[in-house]
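# predicted model follows, preceded by the sequence.
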Amino acid sequence: MQPLLREDKPPERPAPDLDALRARVATLNARYRHHGATAVLEGALRDPEAGRIAMVSSFGAESVALLHLVAMVDRSVPVLFIDTRLLFAETLAYQQEVAERLHLTDLRILRTDEATLAQRDPYGGLRLGDPDACCALRKTLPLEAALDGFDGWITGRKRYQAATRAAMEFFELEEATGRIKVNPLAHWGPEDVRTYMEENRLPKHPLVAQGYPSIGCAPCTSKVAPGEDPRAGRWRGQDKQECGIHFVDGRPVRNTK
């Protein structure tokens, strides 16, 4: 499948009516508060309050569980995969394997165009001096452009993954963009993910067995020792916990430990 090459600047979006969006999110959370992941997904894709929804997937360590759930509900849901050009070769191969196995019919591969990369990160060293700027250039920029026209997006985030996610709801308002984020697996724990993958015989990311329980770009991901937090290998030694595509109060989440 050909990648979608994005321009340097995402299209301008009209200022969102935050009060109306907050009310929509509150309605959705009240409506689906006691439902399971599949019902939340069905609601996100069919409920008029949710609007037009895409899925964003890293095809990482646990991604296949949610991808499988989405495929069972509607294989035609747009699935956005950001290729930063710094991913592990294993991730790229796994992405192709999973997409083919689940028969995803609208996979969109996103990349920042080469001219913009050459201008802003000509030697590929931006990640060393300013990892936030690197994530913004290689992840946030192409994702924002690809999400233009969508009212929200499905994520695989879960409460157990970080303190910043501990109170996460099924539906959230990303006030910085005016989009609704859908977190169908918010209440799942590690055992829920493992059980679902085993029961459905879903392929595992090959790097998980090598000690990578959370997988991002190759230069910024390291192995995790037994007993460490699963995300300890992401930006190890840096005051950084998220790649920047997720926001709290309009700002990228920083490490709060």
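Yes, it's here.
# okay, CA-based contacts and neighbour counts for the rest of this
Will do.
# quick check, Ala39 in a strand?
No - per DSSP: H, G, I helix; E, B strand; the rest coil, Ala39 lies outside any strand segment and is helix.
# that one and Thr105, how far apart?
Distance, Ala39 to Thr105, using CA to CA, to the nearest Å: 22 Å.
# what's the answer for Tyr160, then?
From Tyr160 to Thr105 the distance is 31 Å (CA to CA).
# and for the spatially closest residue to Lys158 that is not a sequence neighbour, the neighbour number?
Leaving aside its chain neighbours, Lys158 sits nearest to Ala186 (4.1 Å; criterion: CA to CA, 6 or more residues apart in numbering). Other residues near Ala186 come to 23 when the count uses other CA atoms under 10 Å.
# ok, second structure coming up, stack it against the first:
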Amino acid sequence: MVTFQTVSEQELKHLNESVLKEKDTVDVLKWAYETYGNDLVYSCSFGAEGVVLVDLISKVRPNATILFLDTNLHFKETYDLIEKAKKKYPNLNIQIIQPELTVEQQAEEHGDKLWERNPDRCCQLRKLEPLEKEISKYVAWISGLRREQSPTRRNTQYVNMDRRFHSIKICPLIHWKEEEIWMYIKLNKLPYNELHDNNYPSIGCFHCTSQVAEGMDPRSGRWANSAKTECGLHLPGNSDK
């Protein structure tokens, strides 16, 4: 089994350039679950890519574990979508995890509206630390990253070393284009976040997500008033080819 502790750059290269090179998303998912079984988890934010992956995973591993990180600051539409997903995929093990601090406790310890004053620290407390704690229980995890989403993601491979979580990060959707994501959603009549219909292409916490004007970068609505473009989960330094 390929693990963070034992994998070499040569093994990763062999996997990505030989074993999985000509494979499609379903093949990659089958390989991942055959390789890791219950030691593999999908951390899902239930964006457009997320609902596609949940549907595909349900076909490959009907009882797979899906994690959703509830920062307690999501849009109502996001919570509504998760309930729809639970009903559509009753066999999937959809788990909701939360930060150690409530929003009120965070305000008491770090000051009010930390997401405005120090968004990196807010993401650290409400996203990265709880995910790190949970993902550390598994050998590998699945992410819905696509190469065309941003410059920081264009070198993502099917199988990556995740240095932040000391695990293997598997990204089955790296070659998908946005139109393919939406074609799959429409053809399969999948539930999706209704905010996508109102110029919210990338959806996170409601304080840090805004609408995007037509023709703008799809991720320009995330942390729009700062230089921040990633929560820190997928920064290039965290994951290597």
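Alright, I've got the coordinates. Bear in mind the structure is a predicted one, so any value in this text is a computation, not a measurement.
# ok so, going back, name all residues that make contact with the equivalent of the residue nearest to Lys158 of structure 1 over in structure 2.
Using TM-score structural alignment as the criterion, Ala186 of structure 1 maps onto Ile174 of structure 2. Ile174 of structure 2 is in contact with Gly144, Leu145, Arg146, Arg147, Glu148, Thr156, Gln157, Tyr158, counting by CA atoms under 8 Å, 6 or more residues apart in numbering.
# let's see it at 7 Å
Counting by CA atoms under 7 Å, 6 or more residues apart in numbering, Ile174 of structure 2 makes contact with Leu145, Arg146, Arg147, Thr156, Gln157, Tyr158.
# so the residue of structure 2 most remote from its centre is in which element?
Farthest-out residue of structure 2 from its mean C-alpha position, per CA atoms, centre = their mean: Glu108, at 29.2 Å. Taking DSSP states H and E as the definition, Glu108 of structure 2 sits inside helix 103-110.
# now do the helix or strand following that helix: distance to the chain's middle.
Following helix 103-110 of structure 2 in sequence order, the next helix or strand is helix 114-117 (DSSP H and E). Chain-centre distance of helix 114-117 of structure 2: 22 Å, with CA atoms, centre = their mean, to the nearest Å.
# residues in contact with helix 114-117 of structure 2?
By CA under 7 Å, 6+ apart, the list of residues contacting helix 114-117 of structure 2 reads Cys122.
# where in structure 1 does it fall?
Aligning helix 114-117 of structure 2 against structure 1 (TM-score structural alignment) gives residues 126-129.
# how much does that stretch stray from structure 2?
Compared with structure 2 after the fit, stretch 126-129 of structure 1 shows a mean deviation of 1.0 Å (mean CA distance after the TM-score superposition for structure 1).
# buried residues in that stretch?
For stretch 126-129 of structure 1, burial by neighbour count (16 or more other CA atoms under 10 Å) applies to Leu126.
# which stretches of structure 2 form strands?
40-43, 65-69, 93-97, 140-142, 159-162, 167-170, 239-240 (DSSP state E).
# between those strands, which one is closest to Asn199 of structure 2.
Among the strands of structure 2, strand 65-69 comes nearest to Asn199 of structure 2, with 22.8 Å by CA to CA.
# what range in structure 1 matches that closest one?
The alignment of strand 65-69 of structure 2 onto structure 1 (TM-score structural alignment) spans residues 78-82.
# and that stretch, how far from the chain's centre?
Centroid displacement of stretch 78-82 of structure 1 relative to its chain, using CA atoms, centre = their mean, is 9 Å.
# which part of structure 1 matches stretch 146-164 of structure 2?
Under TM-score structural alignment, the match for stretch 146-164 of structure 2 in structure 1 covers residues 158-176.
# how far does that stretch stretch from start to finish?
With CA to CA as the measure, stretch 158-176 of structure 1 spans 21 Å from end to end.
# circling back to that earlier point, quick one: which of the contacts of Ile174 of structure 2 is most hemmed in?
Most surrounded of the contacts of Ile174 of structure 2: other CA under 10 Å gives Gln157, at 28 neighbours.
# quick one: the helices in structure 1, in order.
For structure 1, applying DSSP state H gives helices covering 18-32, 37-46, 63-73, 89-102, 114-120, 126-129, 131-135, 141-146, 190-199.
# dump these to JSON lines, plus distance to Ala176 of structure 1.
Below are those laid out as JSON lines (distance: least, CA to CA, whole Å):
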{"stretch": "helix 18-32", "distance to Ala176 of structure 1": "10"}
{"stretch": "helix 37-46", "distance to Ala176 of structure 1": "20"}
{"stretch": "helix 63-73", "distance to Ala176 of structure 1": "25"}
{"stretch": "helix 89-102", "distance to Ala176 of structure 1": "29"}
{"stretch": "helix 114-120", "distance to Ala176 of structure 1": "23"}
{"stretch": "helix 126-129", "distance to Ala176 of structure 1": "24"}
{"stretch": "helix 131-135", "distance to Ala176 of structure 1": "17"}
{"stretch": "helix 141-146", "distance to Ala176 of structure 1": "11"}
{"stretch": "helix 190-199", "distance to Ala176 of structure 1": "30"}
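# Gly250 of structure 1 is nearest to which of the ones you listed?
helix 18-32 (12.5 Å).
# report the distance from the closest one to the chain centre.
Put simply, helix 18-32 of structure 1 sits 21 Å off its chain's centre (CA atoms, centre = their mean).
# tell me what angle it forms with helix 37-46.
140 degrees (axes from the mean of the first three to the mean of the last three CA atoms, to 10 degrees).
# show me the contact partners of helix 18-32 of structure 1.
Val40, Glu49, Phe170, Phe171, Glu172, Leu173, Glu175, Gly178.
# list the buried residues for that helix?
Leu18, Leu21, Arg22, Arg24, Val25, Leu28, Asn29, Tyr32.
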